[in-house]
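Enquirer: Just to be clear, the model below is a prediction. Sequence and coordinates:
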Amino acid sequence: MAVRTIITEGDPRLRQKAIRIRVVDEEVRQLARDLWDTVRAARGLGLAAPQIGVLRRIIVVAIPPDYVEEGDPGVELTLINPEIVRASGRQVGLEGCLSIPGWYGEVPRSMHVTVKALDLDGREVRVKGSGLLARVLQHEIDHLEGILFVDRIEDRSTLRYIPDEEEETAEAATGT
């Protein structure tokens, strides 16, 4: 198990574009395992490699079962070189980020997205997501472009700090 340190706002790597992965090899698979160990330890909904200081284009999405509503199966995705190829609709919702601990704000996102990526076997996959899944995918892909959720906030008055003990009860907040 390799839980990596999550870097925080102010670290210049969070503002850099990640490099495309050319070959899915054991090094990339180990990076994916490290991302999974780290996101689980942090109890986040997603994590991008730049958040652990690695400027490579890989993300994990970890939406637990029953997170949105009872009976939801949950989602676990590892996506390499993800690209949004289709987006539609609009939603505005509360977001947070493991790299900006304690801060949350209302962020507009597309309601539906289709993402093209590679899986851990190097095969092309397409993932369609709506609602929370669409939000998490967009948030994590933004990290690969050096964009943080605070950059997307339209109404800065919605940005607020919620101390650790209150974070778990912050309704609909995504810690990605």
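Expert: Alright, I've got the coordinates. Residues are numbered from 1 along each chain as shown.
Enquirer: Could you use CA atoms for every contact and neighbour count after this?
Expert: Fine.
Enquirer: Quickly note the distance from the residue nearest to the spatial centre of the chain to Ala62.
Expert: In the chain, the residue lying closest to the centroid (CA atoms, centre = their mean) is Glu140, at 3.0 Å. Here Glu140 is placed at a distance of 11 Å from Ala62 (CA to CA, to the nearest Å).
Enquirer: same deal with Val28?
Expert: For Val28, the distance to Ala62 - CA to CA - is 18 Å.
Enquirer: Equivalent analysis for Glu83, please.
Expert: For Glu83 relative to Ala62 (CA to CA), the value is 18 Å.
Enquirer: Also Glu154?
Expert: 26 Å.
Enquirer: In terms of neighbours, single out the busier of those two.
Expert: Ala62 (21 against 14; other CA atoms under 10 Å).
Enquirer: circling back: and the residue nearest to the centre of the chain, that one's in a strand?
Expert: No - the assignment for Glu140, made by DSSP: H, G, I helix; E, B strand; the rest coil, is helix rather than a strand.
Enquirer: How many neighbouring residues does the closest residue in space to it that isn't next to it in sequence have?
Expert: Spatial nearest neighbour of Glu140, excluding adjacent residues (CA to CA, 6 or more residues apart in numbering): Ala48 at 5.6 Å. Neighbour count for Ala48, taken as other CA under 10 Å: 30.
Enquirer: Check the contact between Ala48 and Leu35; I expect there is one.
Expert: Yes - counting by CA atoms under 8 Å, Ala48 touches Leu35, with 7.5 Å between them.
Enquirer: so what's in contact with these two at the same time?
Expert: Taking CA atoms under 8 Å, 6 or more residues apart in numbering as the criterion, Ala48 and Leu35 both touch 59-60.
Enquirer: Can you name the element that comes right after the longest helix belonging to the chain?
Expert: Taking DSSP state H as the criterion, the chain has its longest helix at helix 26-42. Under the assignment DSSP states H and E, the closest C-terminal helix or strand after helix 26-42 is strand 46-48.
Enquirer: Mind checking what secondary structure the residue of the chain most remote from its centre has?
Expert: Using CA atoms, centre = their mean, the residue of the chain lying farthest from its centre is Ser157. It sits 23.2 Å away. Three-state call for Ser157 (three-state DSSP): helix.
Enquirer: Which other helices and strands does the longest strand anywhere in the chain contact?
Expert: If you go by DSSP state E, the chain has its longest strand at strand 75-88. Judged by 3 or more CA pairs under 8 Å, 6 or more residues apart in numbering; DSSP states H and E, strand 75-88 is in contact with strand 58-63, strand 112-118, helix 132-144.
Enquirer: Structure two is appended below for comparative analysis:
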Amino acid sequence: MTSDVPHTPHGPLPEGGKPRAITRWGTPVMHRRQADVTAYDEELRTLVADMAATMYAADGVGLAACQVGVDLRVFVFDCPDSTGDHTVGVVCNPTVSLPEGKDRKLDEAEEGCLSFPGAFVECARPDAARVTGFGVDGEPVVFEGDGLLARCLQHETDHTLGTVFADRLSTKAQKKLRKAHEKVADKFPLTWPAEED
């Protein structure tokens, strides 16, 4: 069943957040494993609400805490799978499982990152993924899917481990990505997409 209404098996994203400036590649928090979430409290809920607001303001499909400069292993997402069905969620302390052996098929598709905005390049990833972790209230969550959703779950889990998708590219593809970003960098000030005060 395809619908524009997001599928929310573990509840909607917290609302009422404010968009924050997106942290760029090269900032130390983007390139190290973040701290595990240990407190499922109002501070976490506020962070997650701000992350959701930031993701939507930037027209993204996923965002990790490190992308707003916060050293915590949590991400939010609102992303379609190969059928167009949207899944929405929050995952704290994610663990990703990928197909192995004969079930493993790579999907060569364009990938981008809000922390390196405006640039896209092909990146091969397994075409299905399953992520387990905890929701914003500490409840166990499981998300799985294919298509862009599989790519998103892998990309955001990578962020919580200090990996940006350029780390998975050849030197040639990294250069192509850098050139694409440089062409449009002026459109994305360092305050983007936060609202001006």
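Expert: Looks like it came in fine. Everything quoted here is computed from the prediction, not taken from an experiment.
Enquirer: what's the spacing between the counterpart of the residue nearest to Glu140 of the first structure in the second structure and Asp50 of the second structure?
Expert: In the second structure, Ala48 of the first structure lines up with Ala64, judged by TM-score structural alignment. Applying CA to CA, the value for Ala64 of the second structure to Asp50 of the second structure is 11 Å.
Enquirer: Counterpart of Ile19 of the first structure over in the second structure?
Expert: Per TM-score structural alignment, Ile19 of the first structure is aligned with Ala35.
Enquirer: For burial, what's the neighbour tally of its match?
Expert: Neighbours of Ala35 of the second structure (other CA under 10 Å): 14.
Enquirer: That one against Leu72, yeah?
Expert: Yes - at 4.8 Å, Ala35 of the second structure counts as touching Leu72 under the criterion of CA under 8 Å.
Enquirer: From the chain's centroid, how far away is stretch 112-122 of the second structure?
Expert: Stretch 112-122 of the second structure has its C-alpha centroid displaced from the chain centroid by 12 Å (CA atoms, centre = their mean, to the nearest Å).
Enquirer: scratch that, stretch 27-36 of the first structure
Expert: With CA atoms, centre = their mean, you get 15 Å for stretch 27-36 of the first structure.
Enquirer: residues of it that come out buried?
Expert: Using 16 or more other CA atoms under 10 Å as the test for burial, stretch 27-36 of the first structure gives 28, 31-36.
Enquirer: State the distance from Val113 of the first structure to Gly131 of the first structure.
Expert: Distance, Val113 of the first structure to Gly131 of the first structure, by CA to CA: 9 Å.
Enquirer: And Glu106 of the first structure, by the same measure?
Expert: With CA to CA as the criterion, Glu106 of the first structure and Gly131 of the first structure are 14 Å apart.
Enquirer: Could you do Pro163 of the first structure as well?
Expert: For Pro163 of the first structure relative to Gly131 of the first structure (CA to CA), the value is 26 Å.
Enquirer: do Thr114 of the first structure as well
Expert: 12 Å.
Enquirer: what's the answer for Val107 of the first structure, then?
Expert: Counting by CA to CA, the gap from Val107 of the first structure to Gly131 of the first structure is 13 Å.
Enquirer: what do you get for Ile100 of the first structure?
Expert: Taking CA to CA, one finds Ile100 of the first structure at 22 Å from Gly131 of the first structure.
Enquirer: cool, Arg156 of the first structure as well?
Expert: In terms of CA to CA, Arg156 of the first structure sits 22 Å off from Gly131 of the first structure.
Enquirer: And Glu145 of the first structure, by the same measure?
Expert: 22 Å.
Enquirer: Same question for Arg152 of the first structure.
Expert: Applying CA to CA to Arg152 of the first structure and Gly131 of the first structure gives a distance of 17 Å.
Enquirer: same deal with Gly44 of the first structure?
Expert: 17 Å.
Enquirer: what's the burial count for Asp119 of the first structure?
Expert: Neighbours around Asp119 of the first structure, by other CA under 10 Å: 19.
Enquirer: ok, the equivalent of it over in the second structure - contacts?
Expert: By TM-score structural alignment, Asp119 of the first structure lines up with Gly135 in the second structure. Gly135 of the second structure sits next to 10, 89-92, 141 when contact means CA under 8 Å, 6+ apart.
Enquirer: farthest pair in the residues you listed?
Expert: Using CA to CA, the contacts of Gly135 of the second structure span at most 12.7 Å, a distance reached by His10 and Cys92.
Enquirer: Please say which of the two ends up with more neighbours.
Expert: Cys92 (29 against 18).
Enquirer: ok, that one touching Val74?
Expert: Yes - Cys92 of the second structure is in contact with Val74 according to CA under 8 Å; the separation is 4.2 Å.
Enquirer: Show me the common contact partners of these two, please.
Expert: Val37.
Enquirer: what's in contact with stretch 97-107 of the first structure?
Expert: Residues outside stretch 97-107 of the first structure that contact it (CA under 8 Å, 6+ apart): 6-9, 42, 44, 51, 92-96, 149-150, 152-156, 158-164, 167, 173-176.
Enquirer: dump the residue contacts of Asp50 of the second structure.
Expert: 16-20.
Enquirer: distance of Arg33 of the first structure from Ala48 of the first structure?
Expert: Arg33 of the first structure sits 12 Å away from Ala48 of the first structure, taking CA to CA as the criterion.
Enquirer: Kind regards, and thank you for your time.
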